[in-house]
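Q: Next come a sequence and a model predicted from it.
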Amino acid sequence: MTIHSPHARIYEKPVDRLDYYYQAIHTTILSKQNAVSGLIPASVAITTHGDYTDAWVRDNVYSIYAVYGLALAYRRIDNDTGRAFELEHAVVKLMRALLFAMMRQADKVENFKKTQSLEHSLHAKYNTNNGETVVGDFDWGHLQIDATSLFLLALADMTTSGLTIIYTQDEVDFVQNLVFYIERAYRTPDYGIWERGNKSNHGQPELNSSSIGMALAALRAINGINLFGARGGPSSVIHVLPDELTRNSTTLHSFLPRESNSKEIDGSVLSIIGFPAFAVSDQDLIRRSKQEAKDKLEGKYGWKRFLRDGHQTVLEDTTRLHYDLNELKIFEKIESEWPLFFTYLVLEGLMTGNLDQAREYRRKLEPLVIDSLTMQPVSMSSAPVSPGALSYSSGSSSFMSHHSSNNNNSIPLLAELYYVPAEHIDAEKENPHSQPRLPNDNVPLVWALSLYFLGCLIEEDLLSPSEVDPLGRRFTANKVARQHIVQIVLLSEDAALQSTLSMYGLETQTLEEITSNITVLHPRTLAEVYAGLGRNAKMGLSGRPKRPVGVLGTSRLYRIQGQLYAFTPHFMDNEEFYLNADPDYLVSAFESELSFTSANWFYPGRPTMVVVLTHALLGSMQNQLQDSESYPLSMAQPDRSKKNLLNFFMNLRCGDCSGVRVRLCRLTESVNTSNIESLDFLVNQPEWENILVMANRSANRRRRRSIHRKLAYDEGETQANTPRTPGTKTPSSRRHNTAFHGKSLASPLDRLNQESYFDQISTALAQLEADAGEPRFKLKDPENVSLARKTVAHADSPSSNNNVARITELDTSASSSSPSVIGNAGISSVSDDQQVLSESPLASDMLSLVLGDPSQFQQAVESLVASVNLYDQIDLLQYLVSCKSLDFYVSELEATLNELLEEVYLKSMRLQYWSIARQAAGLLRKLVPSLTINITDLVIRQKQVSIGSGPQEYLLSMPTGPDALRKMISEHCNDDVREGPVVQEIILYLGSFIRTAPHIFDGILRLRTHYIIIALREEISRINGCDEEEAVEHLMQLSPFELKSLLGTILSGPSLCDATTSDIVVRDKPGGFMMLSLPPAVSSMTSISNMTNNSTTVIESADKNILVRVQSAGFSSGNFARVEINGNTMHATSRGVHVWAITHDGAHSSGNDSSANKLLLERASFDTHISVEESRSFKRFIDWLPAGTTVIIAVKDDFIEHLDQSGIEALKSLGSTKIKQVGYRDSYVLISEKGKCLL
């Protein structure tokens, strides 16, 4: 790949050309390298715009690239007269000088790994003479991720090419910590390549795509590099975790072609789509980014850095650092143009084989070259460089061909930039690119000149692209994307579970059955192991922070000294947050992680997921075989959800999961096709044999931290006091008032101020029931309606700042039109001067608690000791925590408040009491591990996220660290302790939606979480015809998966929220309703039959037409089943019989319930292939359905294996006449009205 140029014919010997370049590079670059420190100043100029004699990290690395390239070129010839050695060690000297300058700030690296704070960032420039800092921590925009990344990128290239830059283990450890320093670039706002952050230069850092791209390239390049070269061992290898690579990559590809929130496009994009980073793998994205930048930024003299860039224009006020926001407009169309960007484009063309691009920009660059003898551009005499005077030569190196042969003392130089003189400002604004420009005083810009020389060396075939890029980054965009098969290894925690799963047809291994040389460990153990990577006591470096290792990291096997280790995936661990305790959400997460792993796997071999199935995860399988005789199924949802989880694992046997190819296998079978990573870096650490053992013990200890129960628990008592949710067919008894009412989530016409509400409350007050020998406590309610209204009205006022906790029990004998509620422990607000209500006749059985008032602390502790109800326990703990710290030791229970909260939290997760889990998570200030990642996914797509409301609302327009988020949520979501966890869930779901369905966010600029919660509440209230408090209780009782589904519904568009079309609702798990829309009138009924069974039926009900389409495909025709009701499609996700039952709601709705006369949809599935009990459960479900119910049945895969006579009779009772003709894995559908067959 050679561009033939005139000067190439003049010098027949390459050594002569190399000698010329040696003289030019020595004169312009090496002569400025400090003899003591080894650093190079950015320039020799000191102007009003700055002192360029300091050594910038970025400029030094770019400046030495020409020296590095020339050293590689000299390696080609035999008689190099020692110049190759000299040049190579000049490179080594500079790189080590930068290394030492950064090592002096090792404390900053250590702190930055944990805080990502500006004050803990490495300095961006140093004193050229001694490598010391030159400005204070807050006197410059030091946080420049791209500069540190460029250093690591060059270090990887140079080490691979044979240079030895790193000498000691201390230096290796520091470089490893630099990897940890940059690996979270995807969520670290910095000042960027131009050191100014926001375009207005107000010192506000931003997330910059150029920084993310350079960090990504550096991480890819240095991963697996042995810094000691061929003579190194395992301890000198640099490790990069794959999940950090992937997060940076996905963020970059989502961000481009935009540079940041304030800079829609930037010339720095050239450094990441081309040389030196080559970070983008999407060819179309490279083309679009380059074309957009070219259209908006390219001029005759180079490219603008970004639009409205005032740097070094004649209109810039140099007396102040920052611009006024309205000032940027005056720089429009007169921005300075930088020849630097032409050198990037020449190099990219040469490196990628795009020779037309290389020639084009070589021609554009040559007229801008300044002759060192005349200090004038080659195309001018004494006047400013005029666009019309720029003559592009036909040769590709006109300066070299005309000057280097005739006068070796003439050296090409490049100015930093060209600006519009003051007298031409108005004309340039009127007609852009029409006026002549002048170079500034910073000549040469060594950074630009170095890239220019490097391009000349490659162009003249003195150096090849493979020598400059030994790691082959330039081929990133040419790699063919592959879909990988994900290997899944299922293990049972004991033989009993293995036997039960085997009965279901799911073959697993126990941990004891795995061969002796493979050990399966908890994912936290891997984080503990990597915490030792880069640890160095002499420099105070602790190694990798103990952050969770992502799914790509745990999908590899690990070897140390011949022993193999496998780690379970972290997303299956529900101990950090309650989301994965929901089996349905876990199925969704598992599918998402499988898709992510398959799409982003880049290692040799296949990813291997090792999943340990436990009794806690799957529930009591034997109990699931014996379903309750009473329905609806919504009353026994935990078991149903866990059965869905079991079905999910069984469906993996077919080899496909939502389009991802999977393979179930034994662990020993997967070893040969897995990727195996070495952990031998542990060998050099003291007592390395115990590190894995102790780390696993620590992880297991955390998992068992709540095994010693301190609090009593009665399942019946807790279930009986579960808050009523709208639409529940069987009356429940408890209502939890810890709701978003009053000022928090109330509408302008709050129902708390309506007369009927207080009439209902006053009617519902009842006598306290006490268990024998076990006192029950309650909080006092208002004695009369007027006082109660006064209390609530005062709570709405801004002066309300004190909380009163009340433990209340309400009578179940209230009228049917009022809420049926008992056994309450709730929180509401009253003012400081509000008098505590006088005691009722039941004063001896009542306990009045004021949050923050410790006067009743001991009585609350005694109540907690006696309590067996999770709802009472969590509310009592909330009061105790308001009086004491979480570390307070409760001697009566021999535990701290934190341990007691953790116990309630763990119980509520396992028993799926979601409101309690959210309340406990809020009190413990738990944080979703991936919250920052999801906020990043939103803000890089220009979606602002707000937390809190009113004066407490805080707007997020850039990624924020976990500690700051935890504090922010605690401070801004304090009206209800459950609001914080719900806000985290919403952000998590919004991030998921914007990755998978970005179109639903079209037109949305700001996502206000508080008002999203209000929208969810109003949707539940409208659909179910309940008041706001009931709706909020319903919302809090929703499982994570249901909350995500509901959020998806309200984001899907206004048509789904049209009250005139919402006459069909789906009963969800807590007993409330979700909505389906009703399309325009349907006039015909059709029936189709082919390879699949299809049915379309119009049902007349409640003066409405319901269009039902159902389809089932046999195994050979696609193996699926789905039903469409009025355009709303629902898919069968598991094997067996799937039933959709439509009933009229009039019999189950109160007179004032707006859901009356609507159609309810019940859903159920039965895997009659697995067991006869499933067939009997199907029969019980059909028997439970009332007469007149429309029943829709579709089957997927096989369902006849264990369909016994009871199941057959159930189908016959619905009018089936052909059930006995159905064969193995046949298709089958049925639409029937119970008591009357429709089809």
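A: Sure, I can see it. These numbers were taken from a predicted model, which means no experiment stands behind them.
Q: CA atoms for contacts and neighbours, from now on please.
A: Fine.
Q: For Val850, which non-adjacent residue is spatially closest?
A: Among residues not flanking Val850 along the chain, Val804 sits closest, at 4.2 Å (C-alpha to C-alpha, 6 or more residues apart in numbering).
Q: swap in Arg58?
A: Here the residue nearest Arg58, using C-alpha to C-alpha, 6+ apart, is Ala147, at 4.8 Å.
Q: The one you found contacts Leu98, doesn't it?
A: No - between Ala147 and Leu98 there is no contact under C-alpha atoms under 8 Å: 11.1 Å.
Q: Find the residues that touch each one of these two.
A: Val57 (C-alpha atoms under 8 Å, 6 or more residues apart in numbering).
Q: who's more crowded, those two?
A: Under the neighbour definition other C-alpha atoms under 10 Å, Ala147 and Leu98 were set side by side, and Ala147 has more, 27 against 23.
Q: got another, please set it beside the one above:
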Amino acid sequence: MNTSFKKSFYFCKIFIPKTQTSSIIDKIILVNNPLRIMSQQNTEETLDKFYQEVYQTILVRQDPLTGLFPASTDINEHGDYTDAWVRDNVYTIQAVWGLAMAYRKSNIDKSRAYSLEQSVVKLMRGLLQAMIRQSHKVEKFKHSQDPLDALHAKYDTQSGQTVVGDDQWGHLQLDATSIFLLMIAQMTKSGLRIIFSHDEVDFVQNLVHYIGRAYRTPDFGIWERGHKINNGMAEVNASSVGMAKAALEAMDEMNLFGEDGDQSSLIHVMGDEIARSRSTLQALLPRESYSKEVDAAVLSIIGYPAFAIEDRELRDRTRTEIIEKLGGRYGCKRFLLDGHQTVMEDEHRLHYETSELKNFKDIESEWPLFFTYLMLDALFRNDQTEAHNYQEKLEGLLVEKDGLQLLPELFFVPFDAVEAEKAAPHSQERVANNNLPLIWAQSLFLLGRMIKEDLLSLSDLDPLNRHENCDTQKPKDVQVCVIAVSQSVKDQLQEKGIPSQTLDEIEPTKIMYPNELAQVLHKMGANDKLGLSGRPKRRLRAMATSRLYHINGKPALFLPQCQNYQDFYLELDNRILIEEIKSEFSYISRHWTDEGHAIQALLVRQNMLDNENSSELFEFLRDLNSGQIDFAKATNFNEAIQNTSIKSIVNVPDLPSYCPTLNSKVKPTFFLNNSPEETVELSQNIMERLAQDPHEDELLDELCLSRNLYRQAKILVHLAKKHPLSYSCYLSKYDKSLALEVLLEEVYQDAGELRKWSIVRSIAGILSKSHFGLDDAVTELIVRRKVVIVGRSYNKNGLIQQSTNNQEIIQKIKESCGDDTREELIHQEVLIFLSYALKQDPELFNNMISIRTSEFIHLIVAQIASELEISQGQAFDLLVAMSPQAIQERLKLVLSTYKEMKSNMQSLEFIKNTSGSSDAHFVEGEIDQEFQTRVSNWKKWRLQNGAICHLPKDFYPKIRTVLKSCKGIILGDKFNSSNCIDSSLVLSSMTTGEPAFEFLTENLLNDIPAADYRHLCIEALSAIGAFTVANPNLKIDDYFVMDVIIGHAVRLNWLHKYPAQAQHYQERKAQAWELIYQSSPQRVAASVSDALKFLLEQN
């Protein structure tokens, strides 16, 4: 700085009024710095150019009253685009927001910066007001998850009112609500004030509740259609789940009043909703949904604006798959077989026929929009070369209109070029449609260009710096505080070398049950004026109970659900409890993102020490104390709270009472007595007497006098079969009437204390008790593309294909089981344990689409019956009397059988092509001899594998090859037309990696009642698949009828061994079937090959 400048600076400082000092000093600096003058002028000119473009393409369309934008000005055969879509509006305003920040940071034309900012605020508040008018729908949807209760996806641009009915549009679009919330958070962080009042804070909190279960909620998604044929079937869409996850993360602890806010304007998010969204995304990606194996919509969540995927490898793999499968010269296709605005589309109906999807192959419309996502994604990855590449591509797609360069919505293949494009994809010139511009795309392109011009930094566009947190964090250990329920328990632990603290010693912090926390959180967002109740009273999961709470200033720590033994009995088994606790440690550590450590209370009760598995509990606690348990470490409570995360919740009107029952055994009543010594199984005479239906007064007197839990349970179960749970039971001994449910609950608790598992399960079924994680277990299976079938047989009543709640799962189990309520509970346990196994070893479930709980139970019963040489009925009685952990071990044994055999499943595919000739070749491959030696009973092997419907590697691709060579495959009853996999249907409407094809095939396999024959069909299909792969030019103008092919294979297999008995085969047919079941997979494949030879030669 030169001397003359210093003098002028101080001179100005003396005479210039303070309010004008900054601007005038800036001008003085510019006068003395020619380079900065040029830079400032260039920046001003560049900003002005962007302003003119933003104004003419975007701002000129903003409604002066509502602040909303029409999606376009176009009205055509595809719809009225003049309405204001939530999603389009949020994307449209982003260029305005970006330009406002560019003006603000450059300190050029503050008036223009303010005007742009207020345009952003006006739009966001316009959408907010439109949604607040539908607060009643938000309240309903939180509880129902019904698409008809969803917020509307679009509104009238001029009034903000609804424009179509609840049932006239696919309104449930969780990504739209989510990006609205995400941008409220980002814009608030940037300094804008979107939310003005506490009523609006409450509404936003309820929108957070609204999207909280996106990970399990089928919606219509970004393309407003759900299933790709637009048949009204919603799907769980990765793009919706990812946007919801981003919104939840952005909103967590966000103060909607910015720097002027306090605790009352904070938004609270349940960490488990984020964690479960993450798990769902990891299971779904790179797919979008059930019907869309790849979708360019996912670009919005792997990069800007969501940055929802922490796993770099998964992001890269997803991006690559989209570019390779959907990329073109004019943009990306939305998804494969997308007919929207192609010339082959029938514009007079919304849905497609499945048979017509093949017409759209290779001519799907290409959208420049996705190049804007890819350009922004490259910029955020600092890949300037790729960003420049996409910018050039976009500039080449601009269409001039009224002197403006605009991005069209899409480019389509004209009718006269369709055949040529199908013959040589990407060879023909495409034509832009009339929707010009797609403002959503124009806005994102403007953002990318502003970053390229250095007007915006990446942090300007992402103030929350989500793009910098896109790599998986290192796990943090959970701080575990061992709390003794009494001094006596503490002394017993101390004797075993395990330090602990009592409830009194951690005062003033109170230990509370998780349902009490659910009651507190139910108040979050409650607002009588808007008719909003706050968070639904749902069970809470591990992330929610892993922090210290200050509720109206009072500290509280909540037990995790797995320690709430009153709800369900599994946790009464110490070994199961320990496994669940370890699983929760792993889950919390993997998903925890707070700066402070997670904290969990492990409450030790007397009955845990009296348990037959108490030694395992002591060992676990010692390992926890010495740091030998993964992801967790025992910590003194007073030390732990210094390092933990704290969530403060204020203005809770009804603070729940602290739990006084923790210090004592919890019993609902004290009217029934029992004795461990007298609790023995009932004799046949007593069972027969109860079967004669004695008078109820006698039974109730007997109930009070008996000290045998088995007799008490049998009496109450007998009454429960005749009366509702509210039935009043008069106990003459006490001259008091009690509801049947109260008495059942007491016996349930007492049986649990004594670990009488058969009684516990019997009464738990009557009381419709369910494990807190049952719906989570089913969801865990479903999001990994499994179909869950509960009950004894495959039918629609037992089929679960979408996430649902505990009540519906239990109802399905009840409808699909017999009268024995114990069986219903075994189905629950199997589902829980299967979900554990899936988390621990996902490979066990490879090539397994359907999860049939009844088959697993049958296999376990068969194991017990075989080991003890008893009947199936006796084996089942032993099963229901086993501890949960013993059943889990049995299930692990069943699963491990398949793990051992999995590597050998390829041995089912024996037919190889040894020539380049087009003639059919039947050459047998080799089988692993060790595998043959290890399996001593092939029929039993088929029964076990068929029960779980475990499929060989590459099974489905080979089935598609079979379908390409014939008219279809008939599985099962050949006279039932519904048993056909039609080649034209599958090949025309389902892509290679589409789950729908897998479900179709497996559903037909599941319809085959006999497990061993089901597996024989799988072996035969595998052999035929290998045959068609080896003979790609084979074309058969007929169906492969599996019953016919297998029938011939059985005959030829018999004649292979007994060639002299050809004339007497009909008399030996039953033996021939027994022989094929006892034959090795190699021999079966050879027999199928012989059958194909025979049939082809006959043809």
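A: Okay, I see it. All values reported here derive from a predicted model rather than from experimental measurement.
Q: What is the equivalent residue in the second structure for the residue nearest to Arg58 of the first structure?
A: Here Ala147 of the first structure is matched to Ala176 in the second structure, going by TM-score structural alignment.
Q: For that match, what is the enclosing helix or strand?
A: Assessed by DSSP states H and E, Ala176 of the second structure sits inside helix 174-189.
Q: Mean per-residue distance, that helix versus the first structure.
A: On superposition with the first structure, the mean distance recorded for helix 174-189 of the second structure (mean C-alpha distance after the TM-score superposition for the first structure) is 0.4 Å.
Q: Any buried residues in the helix or strand hosting the residue nearest to Val850 of the first structure, and which?
A: Taking DSSP H and E as the definition, Val804 of the first structure sits inside strand 802-808. Within strand 802-808 of the first structure, the residues scored as buried using 16 or more other C-alpha atoms under 10 Å are Asn802, Asn803, Val804, Ala805, Arg806, Ile807, Thr808.
Q: got the contact list for Ala84 of the first structure?
A: Neighbouring residues of Ala84 of the first structure by C-alpha under 8 Å, 6+ apart: Leu70, Ala71, Leu72, Tyr74, Arg75.
Q: Now the residue mapped onto Leu501 of the first structure from the second structure: closest residue in space that isn't a chain neighbour?
A: Here Leu501 of the first structure is matched to Leu493 in the second structure, going by TM-score structural alignment. Leaving aside its sequence neighbours, Leu493 of the second structure sits nearest to Pro499 (C-alpha to C-alpha, 6+ apart; 6.8 Å).
Q: now Pro884 of the second structure
A: Leu570 (6.4 Å).
Q: so what's the one you found up against?
A: Ile576, Leu577, His771, Pro884.
Q: In the stretch 1-150 of the second structure, what residue spans correspond to helices?
A: 3-15, 18-31, 34-57, 86-106, 110-132, 135-144 (DSSP state H, counting those that start in this stretch).
Q: out of the ones you listed, deepest packed?
A: helix 86-106 (a mean of 23; mean count of other C-alpha atoms under 10 Å).
Q: average distance between it and the first structure?
A: Counting by mean C-alpha distance after the TM-score superposition for the first structure, helix 86-106 of the second structure comes out at 0.9 Å.
Q: how big is the angle separating that helix from helix 110-132?
A: Here helix 86-106 of the second structure runs at 160 degrees with respect to helix 110-132, directions being taken by axes from the mean of the first three to the mean of the last three C-alpha atoms, to 10 degrees.
Q: name the element Gly765 of the second structure belongs to?
A: helix 757-766.
Q: likewise Met539 of the first structure?
A: Per DSSP H and E, there is no helix or strand for Met539 of the first structure.
Q: Counterpart of it over in the second structure?
A: Per TM-score structural alignment, Met539 of the first structure is aligned with Leu530.
Q: likewise Val785 of the first structure?
A: Match for Val785 of the first structure (TM-score structural alignment): no aligned residue.
Q: residue nearest the centroid of the first structure?
A: With distances taken as C-alpha atoms, centre = their mean, Ile933 lies nearest the centre of the first structure, 3.1 Å away.
Q: so who does the alignment partner in the first structure of Glu139 of the second structure touch?
A: Glu139 of the second structure maps onto Glu110 in the first structure, with residues paired by TM-score structural alignment. Counting by C-alpha under 8 Å, 6+ apart, Glu110 of the first structure makes contact with Asn177, Gly540, Leu541, Ser542.
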